[in-house]
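**Q** Predicted model, plus sequence, below.
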Amino acid sequence: MKFDGVLFFPVTPFTAKNEVDAGLLREHIASRLPFAPGGVFPACGTGEYHALGIDEVRTVVRAAVETVGGAVPVVSGAGGPLGHALASARAADDAGADGLLVLPPYLVSGPVEGTVAYVEAVAAATSLPVIVYHRGTARFTPAAMARLAANPKVIGFKDGLGDVGLAQEIVTAVKAAGREDFQFFNGLLTAELTQGAYRGLGIPLYSSAAFAMAPEIASAYYQAYASGDEGRRNALLEHFYAPLVRLRDQTPGFGVSLIKAGLRLGGMPVGSVRPPLVDPDPAQLRELETILAAGRELAGELAALG
């Protein structure tokens, strides 16, 4: 399984009764496929995996798989309490997912040997390949990642920690272990802001929450990034991504909340976020609307230039 393009992390829409809206999820995903994402990652961070039950994970992943129709890989989240992670992995497998993103364990922090064992347990739960997420309570050393890379079912590493020195050591260790096929992802919040640096580490792929909200802007950034057009890439960083990050940093959890709010502003009634996340207040919504308008205007200008 290989990825090429923006990695799309869809939101999970909820109805007025706070139930998963599978029909709207299909519409959400289908509306982004023309922008050529390199993979679809339902029931992950942007999709509020932390707030989904097992049956809801199955519903979300099945809707994604049916909508994508094999055009690109579909990778589901699996994490939290070990029993929940294993059940999520099996539910995603039953729903037809192509792989798993192993999210951090819940609450407790064990030694790195225990974290490796956690990943191995999730990997053993199904026949699906897995991507390791380096974040929160799941922190890996170069030696630990070299050990995991010895397992052919472990196919990737996603860095959500932001320690670039450690990330570089992990890339080097995995390649030294002989895994030239291994895939590396930048998984920091609003990853576009840091992707220029991550590319230099040998981490060319990145997750894009913004793609779920504004695919025309995220695609304009990716095209500039992939073609090496630093002028256009930096213009998008200055006028869209940097202001978005400043707004995001006002409130914990806004990495997800703003994306759902942006979709609502665009006319897609995806509902609110579930606790413990909160929605933006009216002033923050107005600021988000201004940021989105500026980003879309710039993306349109860049498209007109060819």
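**A** In hand now; what should we look at? Numbers count the residues shown, from 1 in each chain.
**Q** Please make it C-alpha for all contacts and neighbour counts, starting now.
**A** Fine.
**Q** quick one, what contacts the closest residue to residue 104 other than its chain neighbours?
**A** Nearest residue to residue 104 in three dimensions, chain neighbours excluded: residue 138, at 4.9 Å (C-alpha to C-alpha, 6 or more residues apart in numbering). Residue 138 is in contact with 103-105, 109, 115, counting by C-alpha atoms under 8 Å, 6 or more residues apart in numbering.
**Q** Please compare the first structure with the one that follows:
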Amino acid sequence: MTRFAGVYVAIVTPFTEEMEVDYGCLREHADWLIENGVHGLIPMGTVGEYATLDDAEREKVVETIIEAVAGRVPVVVGTGSPSTKKAVHWAEHAKKAGASGIMALPPINYNPTRHEIIEFYQTLSNVGLPIIAYNNPFDTKVDLKPDLLAELCKIENFVAIKEFSGDIRRIHEIYEKTDLEVLAGADDLALEGLLAGATGWIAGFTNSYPKESVDLFALATSGKVAEATELYRRLLPLFRYDSTPRLVQSIKYSLKLVGKPVGKARAPRLDLTEEEKSNIEQVSKLI
């Protein structure tokens, strides 16, 4: 069953010059993305800087987006947290607020055993929302490999995987061993992931180029490979920043370049260097 088909945006959290959450800008940004055809929004992912928000801010960001969306597209909420208890809290809050699902990193603050990973997702499943597991072995100590996913997919609400390992071969193996829905997780492997059978794409730079991203998805999934490849190659020099540690700053700077400023990233992320900004400006001109 396909639940999360299409382009889902890992939406940024805008900040004012005083580095407070800009909820008005957040509403406007959500509207703009939907107007440009995106299929869903995901607050509180890596791009949303969830780890820098206090609990009250995090709750209000989720509630603001769900209110602004008003049912037009699904909202899937990130639950990344240092403890199972806290992850469950964010899943329960998402359910209460009206989210369509959750995107759940595995335990993030140490190297858990296989049994602990399974128990973690089982506990989240008990909340009762569909789960998109987020496989990001670069930022966590866990790699959700196909053999492990074959066990996890037995959990009732464990329905999809955001695959960010960088190994495109895994998509085929996941489909061989599980009944999970696979979502492309890296912008610079989006086309490859879609052509390998991913039914959706959880995207970062779609924040600044929503129409182009939606067009890419439509071309790729309708068999227009040559046209998709031509568009993808224009986007790819920018998309490559999605797989770097500076992705949040790069996406926010890209938004400034397209006339949709959302402020800077919160510390510990520091502003881009002048050289980095110049490089992003140059590759943006290719689009």
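**A** Done, it's in. As the structure is a computational prediction, the values presented were derived from the model and not from experiment.
**Q** Let me have the contacts of residue 138 of structure 1 in JSON lines, extended by distance to residue 14 of structure 1, secondary structure and neighbour count.
**A** Converted to JSON lines, the contacts of residue 138 of structure 1 look like this (distance: C-alpha to C-alpha, whole Å; DSSP: H, G, I helix; E, B strand; the rest coil; neighbours: other C-alpha atoms under 10 Å):
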{"residue": "103", "distance to residue 14 of structure 1": "22", "secondary structure": "coil", "neighbour count": "26"}
{"residue": "104", "distance to residue 14 of structure 1": "24", "secondary structure": "coil", "neighbour count": "25"}
{"residue": "105", "distance to residue 14 of structure 1": "25", "secondary structure": "coil", "neighbour count": "22"}
{"residue": "109", "distance to residue 14 of structure 1": "31", "secondary structure": "coil", "neighbour count": "14"}
{"residue": "115", "distance to residue 14 of structure 1": "32", "secondary structure": "helix", "neighbour count": "19"}
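**Q** and the two most separated of those residues?
**A** Across the contacts of residue 138 of structure 1, the longest distance by C-alpha to C-alpha is 13.4 Å; it joins 103 and 109.
**Q** I'd like the distance between the counterpart of residue 228 of structure 1 in structure 2 and residue 166 of structure 2.
**A** By TM-score structural alignment, residue 228 of structure 1 lines up with residue 223 in structure 2. Distance from residue 223 of structure 2 to residue 166 of structure 2, counting by C-alpha to C-alpha, to the nearest Å: 23 Å.
**Q** For structure 1, just list every one of the strands.
**A** 7-8, 39-40, 75-78, 99-102, 130-134, 154-159, 183-186, 205-208 (DSSP state E).
**Q** Comparing the last one with structure 2, how large is the average distance?
**A** Per the superposition on structure 2, strand 205-208 of structure 1 and its aligned residues are separated by 1.5 Å on average (mean C-alpha distance after the TM-score superposition for structure 1).
**Q** Onto which residues of structure 2 does that strand map?
**A** Under TM-score structural alignment, the match for strand 205-208 of structure 1 is residues 200-203.
**Q** chain center to the matching stretch: distance?
**A** 7 Å (C-alpha atoms, centre = their mean, to the nearest Å).
**Q** now swap in stretch 195-204 of structure 1 and tell me
**A** 16 Å.
**Q** Could you list the buried residues of that stretch?
**A** 195-196, 198-199, 201, 203-204 (16 or more other C-alpha atoms under 10 Å).
**Q** so can I have JSON lines of the residues you listed showing distance to residue 126 of structure 1?
**A** Formatted as JSON lines, the buried residues of stretch 195-204 of structure 1 follow (distance: C-alpha to C-alpha, whole Å):
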{"residue": "195", "distance to residue 126 of structure 1": "32"}
{"residue": "196", "distance to residue 126 of structure 1": "35"}
{"residue": "198", "distance to residue 126 of structure 1": "31"}
{"residue": "199", "distance to residue 126 of structure 1": "32"}
{"residue": "201", "distance to residue 126 of structure 1": "31"}
{"residue": "203", "distance to residue 126 of structure 1": "27"}
{"residue": "204", "distance to residue 126 of structure 1": "28"}
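**Q** Take the residues you listed and keep only those in helices.
**A** Among those, the ones falling in helices (DSSP state H) are 195-196, 198-199.
**Q** burial measure for the closest residue to residue 209 of structure 1 other than its chain neighbours, as a count.
**A** For residue 209 of structure 1, ignoring the flanking residues on the chain, the nearest one in space by C-alpha to C-alpha, 6+ apart is residue 9 at 5.8 Å. Neighbour count for residue 9 of structure 1, taken as other C-alpha atoms under 10 Å: 26.
**Q** would you list every one of the helices in the stretch 1-150 of structure 2?
**A** 23-35, 55-69, 84-97, 114-125, 146-152 (DSSP state H, counting those that start in this stretch).
**Q** Run the chain-centre distance for the shortest one.
**A** Put simply, helix 146-152 of structure 2 sits 21 Å off its chain's centre (C-alpha atoms, centre = their mean).
**Q** likewise the first one?
**A** A distance of 16 Å separates the centroid of the chain from that of helix 23-35 of structure 2, by C-alpha atoms, centre = their mean.
**Q** just the second one next, same as before
**A** For helix 55-69 of structure 2, the gap between its own C-alpha mean and the chain's C-alpha mean amounts to 16 Å (C-alpha atoms, centre = their mean).
**Q** quick one: that helix to structure 1 mean distance?
**A** Helix 55-69 of structure 2 sits 1.3 Å off on average (mean C-alpha distance after the TM-score superposition for structure 1).
**Q** and that helix, what other elements does it pack with?
**A** helix 23-35, helix 84-97 (3 or more C-alpha pairs under 8 Å, 6 or more residues apart in numbering; DSSP states H and E).
**Q** residues of stretch 73-82 of structure 2 that come out buried?
**A** Quick answer for stretch 73-82 of structure 2 (16+ other C-alpha under 10 Å): 73-81.
**Q** One more: stretch 261-276 of structure 1?
**A** Residues of stretch 261-276 of structure 1 classed as buried by neighbour count (16+ other C-alpha under 10 Å): 261-263, 265, 268-273.
**Q** and what of stretch 98-114 of structure 2?
**A** 98-108.
**Q** same question, stretch 217-229 of structure 1
**A** 217-225.
**Q** Show me the contact partners of the match of strand 205-208 of structure 1.
**A** Contacts of stretch 200-203 of structure 2 (C-alpha under 8 Å, 6+ apart): 4-10, 162, 182-187, 190, 194.
**Q** tell me which of the residues you listed is nearest to residue 29 of structure 2?
**A** Using C-alpha to C-alpha as the measure, the one of the contacts of stretch 200-203 of structure 2 that approaches residue 29 of structure 2 most closely is residue 9, at 11.1 Å.
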